[in-house]
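J.: coords below, sequence missing:
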């Protein structure tokens, strides 16, 4: 008798308390089975963890303030007979444990499901706000709202949606999209075949996808972004550093207050209203920069470069394209220098009033003086296969170096 009582006590601590069970027939050989578990002693202080592994199905997490947790498992079954449906439920049995000493709720399949097409499972968790998650599903979506704690989320074949979450977060999907809204903390997300969208969040953001686009909007914090087969867009970002790289798409950044580094192997780059140091390059596209305050370093191997309202240090080069640069001047910024170079194209540069440039211009591959046009007086020298011109505005404290191969140089003054 003593042994029996002890076994019952241990069991009550190990297995979750099932408070509801329902099996019903719907129509067209379809059934559903629902079971609910309650965990009244789960605290709202961040000490508990929910662990889900070796399961398949969608996972939904919502929260409340205060202690107590609830799990509802719903299975939809397709079977010819009720007996067959119940057998499928039995084969897809889910084990639920409440390990009080470890402050852990564990949910896992008893064995591998053999009738995946005939049984679909949904897990609904209602948890305290302050709790940790370690959730993994082999074939469903994960939807998490209002969590404060550490979250590790993995799915092999679905989307991940995070809303109003705080803490350290890791999310990974092998075949779906990731959507993050209202997060705060360290965020690491990866998708092997989908898009990633992060909005209205604060913290540090690390995002990568092997086959989709990346979008960041209305964020405060640093960003490290990488995609092998898509584009990257950034808008309204405030931070210290932004690093982005794509192997086959475009990069677009707008309304940024941070140092920006961007590289694409096969796309175009568009940047607008950036306050910070910008370093961007593309192997096969154009670069369009507008309203840059700080510095601009850019290179393209196969496109044109166009800049408007650029304030600060400029270093732009293209292997096969034109450069058109409209500079602006802010006397409060002391660090100025301009280097423009194209190996096969033309250069047009507009110099603002008040910018004391010291011009050093050269055209290689021609001896025609008319290929060097300037509204600022220059001393022009023509030699065999080269035209050079020098001159300055005021005291000429800002160096300007212009180099063209087989093209023309045009200098205008505002």
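T.: Yep, it's here. All values reported here derive from a predicted model rather than from experimental measurement. Residues are numbered from 1 along each chain as shown.

J.: from now on I want contacts and neighbour counts done on CA atoms only, so please keep to that.
T.: Will do.

J.: is residue 235 in contact with residue 253, as I believe?
T.: Yes - between residue 235 and residue 253 there is a contact under CA atoms under 8 Å: 5.8 Å.

J.: who has more neighbours, these two?
T.: With other CA atoms under 10 Å as the criterion, residue 235 and residue 253 differ in neighbour count, and residue 253 comes out ahead with 23 against 19.

J.: element containing that one?
T.: strand 251-264 (DSSP states H and E).

J.: need the residues that contact the helix or strand that that strand is followed by.
T.: Counting by DSSP H and E, the next helix or strand C-terminal to strand 251-264 is strand 269-282. Residues lying outside strand 269-282 but in contact with it, judged by CA atoms under 8 Å, 6 or more residues apart in numbering, are 250-268, 285-302.

J.: and if you look at stretch 234-254?
T.: By CA under 8 Å, 6+ apart, the list of residues contacting stretch 234-254 from outside reads 215-233, 255-274.

J.: how about stretch 178-186?
T.: 159-169, 189, 191, 194-205.

J.: just the residues contacting stretch 319-326, thanks.
T.: For stretch 319-326, the external contacting residues (CA under 8 Å, 6+ apart) are 300-310, 316-317, 340-351.

J.: all strands of the stretch 51-200 of the chain, in order?
T.: Per DSSP state E, counting those that start in this stretch, the stretch 51-200 of the chain carries strands over the ranges 58-64, 69-78, 94-99, 104-109, 119-128, 132-137, 142-145, 151-155, 160-163, 169-173, 178-181, 184-191, 196-209.

J.: contacting residues around residue 119?
T.: Residue 119 makes contacts with 75, 76, 77, 78, 88, 89, 92, as judged by CA under 8 Å, 6+ apart.

J.: got the contact list for the most centrally placed residue in the chain?
T.: Computing the C-alpha centroid of the chain and ranking residues by CA atoms, centre = their mean puts residue 207 first, at 4.0 Å. Contact partners of residue 207, counting by CA under 8 Å, 6+ apart, are 188, 189, 190, 196, 214, 223, 224, 225, 226.

J.: take this one as well and set it beside the first:
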């Protein structure tokens, strides 16, 4: 019985050693293919990391590494007409370290799919790019063509994109550098979004994080279901920002501003267009220099309104404080005040509300201010 046991142990050790020897990974292999402008490159790797760079040749070089010798039969490269296809889909893969390094001319149409790997693209690619990964990060830099990225579980980073942009991830953060496109759509279901500079039109949405746009050169629509929205410089005609559970902050704007939050404060820089601002549960602090055609409407259902105006502003302010609950019996706590000593004020106070019509520098552009159980302050800059 002991002799048989020894034989079984030796057999097991030898079998395991043989298995390990079969897992030796091959060295890097490469091959080139002739292509023309506008040809298509399709890459499908399961799993694998993919890196694409540019060179000045009418060729595509495909270099592979980290593939188990037994998995090489599952790597296929086919060229038919204007389409070059690279596919790695092993049934049982030991090649968990697969790396595809592909060098291309800058005018190809590129489509990449990987179920468990990272995608990196750099250099000045002018063709369209379509990228998808189920479980890895994506990094793209210096693209002149249209860019579409989808990820089910990773972060996305881009910079210097000129074409139309569509970026979506279900479980990661999105960080975008300069976007120079005419249109960009960015969304994530579970992370933050940070954009350095947006193009002519920028649509941004997250269901579970914050949004930061350092500069929007064109119109901006930004919405968060559970975080803050912050916009630095704004150079477009229309700014629309909304959150269901955080604060809103935005810098100076020459256009029209729509800012809505269901549960936070609102802070705004100098608005020379028009403002439509509302919060259901916080304070509002704005600087206005109303020169737009539309009136300005500022509303809070649970906080203080502070509006700063230039000393020479010719405006008519209609301010109202609605008194609710115990505030009706202690209304002296809530006041409508102004720093403009020469303003003409008409007051109308009742147990249910306080209201004033304030004409500053003779009156002019309309500003409507309304709060519930919160004071209203009109300040001079």
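T.: Thanks, I have it. These numbers were taken from a predicted model, which means no experiment stands behind them.

J.: and the contacts of stretch 234-254 of structure 1, which are buried?
T.: In the contacts of stretch 234-254 of structure 1, burial by neighbour count holds for 215-233, 255-274, counting by 16 or more other CA atoms under 10 Å.

J.: excluding chain neighbours, what is closest to the alignment partner in structure 2 of residue 257 of structure 1?
T.: Per TM-score structural alignment, the equivalent position to residue 257 of structure 1 in structure 2 is residue 235. Spatial nearest neighbour of residue 235 of structure 2, excluding adjacent residues (CA to CA, 6 or more residues apart in numbering): residue 217 at 4.6 Å.

J.: and the one you found, how many neighbours?
T.: 19.

J.: quick one, what contacts the match of residue 257 of structure 1?
T.: Contacts here follow CA under 8 Å, 6+ apart; on that basis residue 235 of structure 2 touches 215, 216, 217, 218, 219, 253, 254, 255.

J.: need those in CSV with distance to residue 35 of structure 2, can you?
T.: Formatted as CSV, these follow (distance: CA to CA, whole Å):
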residue, distance to residue 35 of structure 2
215, 39
216, 38
217, 38
218, 38
219, 39
253, 48
254, 49
255, 48
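
J.: make a PyMOL selection of whichever of the residues you listed turn out to be buried.
T.: Remark: buried members of the contacts of residue 235 of structure 2, expressed as a PyMOL selection using 16+ other CA under 10 Å:
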select buried, resi 215+216+217+218+219+253+254+255
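
J.: check the mean deviation of the strand or helix carrying residue 412 of structure 1 from structure 2.
T.: Under the criterion DSSP H and E, the helix or strand holding residue 412 of structure 1 is strand 409-413. When structure 2 is overlaid, strand 409-413 of structure 1 sits 4.7 Å from its aligned residues on average, using mean CA distance after the TM-score superposition for structure 1.

J.: what packs against that strand?
T.: In this structure, strand 409-413 of structure 1 makes packing contacts with strand 347-351, strand 372-374, judged by 3 or more CA pairs under 8 Å, 6 or more residues apart in numbering; DSSP states H and E.

J.: next SSE downstream of the longest one?
T.: In this case it means strand 347-351 of structure 1. Scanning the chain past strand 347-351 of structure 1 towards its C-terminal end, the next helix or strand to appear is strand 357-364 (assignment: DSSP H and E).

J.: gap between that next one and the chain center?
T.: 41 Å (CA atoms, centre = their mean, to the nearest Å).

J.: other SSEs contacting it?
T.: Under the contact criterion of 3+ CA pairs under 8 Å, 6+ apart, the helices and strands touching strand 357-364 of structure 1 comprise strand 386-392, strand 398-405.

J.: mean shift of that strand relative to structure 2?
T.: For strand 357-364 of structure 1, the mean distance from the matching residues in structure 2 following superposition reads 3.9 Å, by mean CA distance after the TM-score superposition for structure 1.

J.: tabulate the helices and strands packed on strand 409-413 of structure 1 (CSV), appending mean neighbour count and distance to residue 22 of structure 1.
T.: Formatted as CSV, these follow (neighbours: other CA atoms under 10 Å; distance: least, CA to CA, whole Å):
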stretch, mean neighbour count, distance to residue 22 of structure 1
strand 347-351, 20, 76
strand 372-374, 18, 85
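
J.: dump the ones you listed into a markdown table; add distance to residue 410 of structure 1 as well.
T.: Rendered in a markdown table, the data for those read as follows (distance: least, CA to CA, whole Å):
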| stretch | distance to residue 410 of structure 1 |
| --- | --- |
| strand 347-351 | 5 |
| strand 372-374 | 5 |
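
J.: to residue 395 of structure 1, which of those strands lies closest?
T.: strand 347-351 (14.8 Å; CA to CA).

J.: can you tell me which of the contacts of residue 119 of structure 1 has the most neighbours?
T.: Going through these with other CA under 10 Å as the criterion, the one with the most neighbours is residue 77, at 26 neighbours.

J.: from what I can see that residue touches residue 31, true?
T.: Yes - contact criterion CA under 8 Å: residue 77 of structure 1 and residue 31 qualify, at 5.0 Å.
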